[in-house]
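Novice: Predicted model and sequence follow; I will ask about them next.
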Amino acid sequence: MMDTAGDKLGTVRDVVVQVRSAGRAPRAKGLVVELFAQHRVFVPMVRVRTISALQVTISGVLNTRRFERRETEILVLQDLVDSQVRRRGADKPSWVFDVSIRQARSHDWEIDEVALRSSTGPFARRTYDTIVDWSDIDVFVVGAGRSTREVLARMEDMKPADIARELHDMTPERREEIAAALDDESLADAIEELPEDVQVELIQALEVERAADILEEMNPDDAADLVAELTPEVAEQLLGRMEPDDAQDVRRLMTYDEFTAGGLMTPEPIILAPDDTVATALARVRVEGITPALAAMVYICRSPLEAPTGRFLGAVHFQRLLREPPSVYVSSLVDADLEPLRPEAHVSTVSRYFATYNLVSAPVVNEERQLLGAVTVDDVLDAMLPDDWRSAQMDGLAPSEAHWAADRVSRDLELRRSRSTGKGSPDGR
């Protein structure tokens, strides 16, 4: 295996795959790579740039943590090759001789075809008889128990909120078992949708290294909210195990009150330089993993282009980008009438701001006009909904009209009380 500079990093020893539901081809999650000291590590497929008969090329930093297979993961060479399977409609079993993988779409690889031999045993003959599509193979049990593997396969195409509902309804023991088998990205997305008490229980049940990895995968604002619910000792331990840049983002967000723009924002909006073009902006907007709310607006700043940035120059709406030629500089398209939020702005001020300007994303700047991050409409709704709305969602229920009415009355009473004492409204006005 080589890096993009052509330097050899190690030798590919196996492929990690995960079986999916409804007969779909197993997805390749990553490679098992042996470094020069016979130390095996995991390389996710998103790092793989090219695969040829002679070498694999990857990009990015190599995580040298020793590879440990999770319960529901299958290794192609160790588990699939020489295993017994049955073709659909066949009377006799076959043995797997080899498998091929193909790139289904960008960074997404899956098992494509299987070479089979039909001899009386896995080692009777070292040649194959036929090559078939994976869809012609009946699913077989390898590694983990069928029940756990079936749960993981069923979750493969679920939305994070649905995975969260499944986890919520499990016993704590079963929840920990499934969480241990889920990949980091899926588990992080699901945890963001769980009630706070379940979030805390689940993150504390994970090993420290895995918990830190999960926090790195979560949106920084959600990770900050979760870390704030932990004991100081546990929080500091997890932050110490996170990548320094990710931990710094979380620590910065934790300095703001939960119900302010600073506490709601994400420090990772789409930030561009003044001389970037519309074509560059649209390419950034198209990046997989950026939420629709964050993709609705790009922010133009002086260098540095990571929050806190250089001087904030303005924002450009996604629709404006679509109406302009690709070669136009984004700095010529900024919305001069959009005044950014301050980090101390209360959520009530933020919600009125969103309603006034019909926004789904908004910039947050400090006194020096540095961009600190962006608040999205989903974060505002999350802060304004009743505290137990996630628990109600887990039960498949919508908040009752009575609950909403009681919540509104409570807010009105708080406002009247603050006015009578001369302290102004909750947002400081």
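Specialist: Looks like it arrived, so ask away. Numbers count the residues shown, from 1 in each chain.
Novice: C-alpha only now, for contacts and for neighbours.
Specialist: OK.
Novice: Quickly note the distance from residue 156 to residue 176.
Specialist: As judged by C-alpha to C-alpha, to the nearest Å, residue 156 and residue 176 stand 17 Å apart.
Novice: tell me the contacts of residue 303?
Specialist: Going by C-alpha atoms under 8 Å, 6 or more residues apart in numbering, residue 303 touches 273, 309, 310, 311.
Novice: So what's the residue count around the closest residue in space to residue 21 that isn't next to it in sequence?
Specialist: With C-alpha to C-alpha, 6 or more residues apart in numbering as the criterion, residue 21 has its nearest non-adjacent residue at 4.7 Å, and that residue is residue 153. Taking other C-alpha atoms under 10 Å as the criterion, the count of residues near residue 153 is 20.
Novice: ok, residue 153 - contacts?
Specialist: Contacts of residue 153 by C-alpha under 8 Å, 6+ apart are 18, 19, 20, 21.
Novice: Give the buried residues for the helix or strand containing it.
Specialist: If you go by DSSP states H and E, residue 153 is part of helix 146-155. Neighbour counts over helix 146-155 (16 or more other C-alpha atoms under 10 Å) mark 148, 149, 150, 151, 152, 153, 155 as buried.
Novice: centre of the chain versus that helix, how much separation?
Specialist: 20 Å (C-alpha atoms, centre = their mean, to the nearest Å).
Novice: try this one next to it:
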Amino acid sequence: MAAGAPRIFVSHLSGVAVFDPAGDQVGRVRDLVVMLRVAQRPPRLLGLVVELATRRRIFLPMTRVTAIQSGQVITTGVLNVRRFEQRPTERLVFGELLDRRVVLTETGEEVTVLDLSVHQLPARREWEIDRVFVRKGRKGSAFRRAKGEALTVEWTAVSGFSLEEQGQGAENLLATFEQLRPADLANVLHHLSPKRRAEVAAALDDDRLADVLEELPEDDQIEILGKLKEERAADVLEAMDPDDAADLLGELPTDEQERLLSLMQPGDAADMRRLMSYEDRTAGGLMTTEPIVLRPDATVADALARVRNPDLSPALAAQVYVCRPPDETPTGKYLGTVHFQRLLREPPPSLVSSIVDSDLQPLDPDADLPAIAGFFATYDMVAAPVVDEAGSLLGAVTVDDVLDHMLPEDWRETEFHLAEEEVATDGS
């Protein structure tokens, strides 16, 4: 559902078919998962509960939904088929919010929730519940339909849903810090007690926890991962950037590595093993295995559509890599790079193969950190392709990973302490 698209009432999603990009049906929507927030703020829509043909119910994050239209849900095709388990901070829309008695704030009148509407926030990946369809009068029963005026009101016009301001549940803490950037939330977690840190980590959704783990010192990463159930830990590792996940896995005992790898999707596990086979502080060890890869017959319009993906970091979105099939690393022959600025200057129907930059030499997977840093400085790059002797694209190194490994090992903890001192100074 594109930004600015009309709102959708959740009753229209019940039982709706879910399809992958190839048009094959993977299941049907059975519920929606939301996270309530304090101060009557509209809840975030986290994802859908999808029932597969096998009757297993799985969780489909909204970040994996590309469209909701014409009575169907379209996904990216990446599904985690582990059984859905509701977390303490999550609420099921059909199971817990519909048919609930709430109060109209303006009049104090009790009403029954008949439906809720969701919409996608402009220029963002987040979805929210924004309106409530309610009926006045007494609640009906299985044998008697309730009578009374039905009306649609803003979420803020009713009470009885939102979290209480008091208490120290993890959901209240998450609601307080939900607008923080991952690095800032990592700072918060770093200064919590181990018990509290584990509670908050357990309550975060997989994608959010993955983003935060990438910003934490190594000791905190290992501690948090060790307190998660193994299946959840594998899910979080899959949601992390492959290079960061491989670094974290590399710090674990071999038997624990193997257990987690066995629980991951085969493709993700293969990427992890490949990254872990390279020496630390080399291009192979620093690279991500998920750059934007396009075939020679792709158009500029295709490339720009891929670059717009909000899941990509700015560095990875700065350029695309043109290769012969297959489209995923390790690919067929690497043909060259097309920079984002060049894409903006070309007509959308143009083929990327006609504007590819083949003069820039890619990095060898065994290139060491000084050589990589020199490459970035010489050519003013923010990302660089890593290509093996056979000419296949293995991945891409981004400038943030280079900086991360060039700074002192404890630089994250130092930054956290500096931030803490600045807060203390400002408050004095």
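Specialist: Received, thanks. If you're wondering where the values come from, they're calculated on a predicted model, not measured in any experiment.
Novice: Mind checking how well the two chains overlap by TM-score?
Specialist: Remark: TM-score between the superposed chains equals 0.84 [TM-score structural alignment, normalised by the length of the second structure]; 397 aligned residues with a C-alpha RMSD of 2.9 Å.
Novice: returning to that earlier point: and the buried residues of helix 146-155 of the first structure as CSV, adding distance to residue 253 of the first structure?
Specialist: Formatted as CSV, these follow (distance: C-alpha to C-alpha, whole Å):
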residue, distance to residue 253 of the first structure
148, 36
149, 37
150, 38
151, 35
152, 33
153, 35
155, 31
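Novice: now the helices: where do they sit in the stretch 301-429 of the first structure?
Specialist: Ranges of helices in the stretch 301-429 of the first structure, per DSSP state H, counting those that start in this stretch, are 318-322, 347-357, 377-384, 389-394, 401-420.
Novice: picking that back up, which single one of the buried residues of helix 146-155 of the first structure is nearest to residue 280 of the first structure?
Specialist: The nearest member of these to residue 280 of the first structure, counting by C-alpha to C-alpha, is residue 155 at 35.0 Å.
Novice: hang on, that closest one packs against residue 161?
Specialist: No: look at residue 155 of the first structure against residue 161 with C-alpha atoms under 8 Å: they stay out of range, at 10.9 Å.
Novice: Have a look at the first structure and report its longest strand.
Specialist: strand 94-105 (DSSP state E).
Novice: isn't residue 331 of the first structure right next to residue 278, touching?
Specialist: No: when contacts are counted by C-alpha under 8 Å, residue 331 of the first structure is not listed as touching residue 278 (9.5 Å).
Novice: Looking at those two, which has the bigger crowd around it?
Specialist: Set residue 331 of the first structure next to residue 278 and count neighbours by other C-alpha under 10 Å: residue 278 wins out with 24 against 21.
Novice: got the contact list for that one?
Specialist: Residue 278 of the first structure sits next to 321, 324, 325, 326, 327, 328, 329, 330 when contact means C-alpha under 8 Å, 6+ apart.
Novice: What lines up with residue 173 of the first structure in the second structure?
Specialist: Under the alignment (TM-score structural alignment), residue 173 of the first structure maps onto residue 195 of the second structure.
Novice: count of neighbours near that match?
Specialist: Using other C-alpha under 10 Å, residue 195 of the second structure is surrounded by 9 other residues.
Novice: which SSE is it in?
Specialist: Using DSSP H and E, residue 195 of the second structure sits in helix 194-203.
Novice: again, but for residue 305 of the second structure
Specialist: helix 300-307.
Novice: Now that helix: buried residues?
Specialist: Within helix 300-307 of the second structure, the residues that count as buried by 16+ other C-alpha under 10 Å are 300, 301, 302, 303, 304, 306, 307.
Novice: could these go into TSV alongside distance to residue 210 of the second structure?
Specialist: Listed next are those as TSV, based on distance: C-alpha to C-alpha, whole Å:
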residue	distance to residue 210 of the second structure
300	31
301	31
302	28
303	27
304	26
306	22
307	21
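Novice: Closest to residue 114 of the second structure out of the residues you listed?
Specialist: Relative to residue 114 of the second structure, the closest of the buried residues of helix 300-307 of the second structure is residue 306; by C-alpha to C-alpha it sits at 38.9 Å.
Novice: Excluding chain neighbours, what is closest to the closest one?
Specialist: residue 292 (7.1 Å).
Novice: Would you mind finding the match for the one you found in the first structure?
Specialist: Counting by TM-score structural alignment, residue 292 of the second structure lines up with residue 270 in the first structure.
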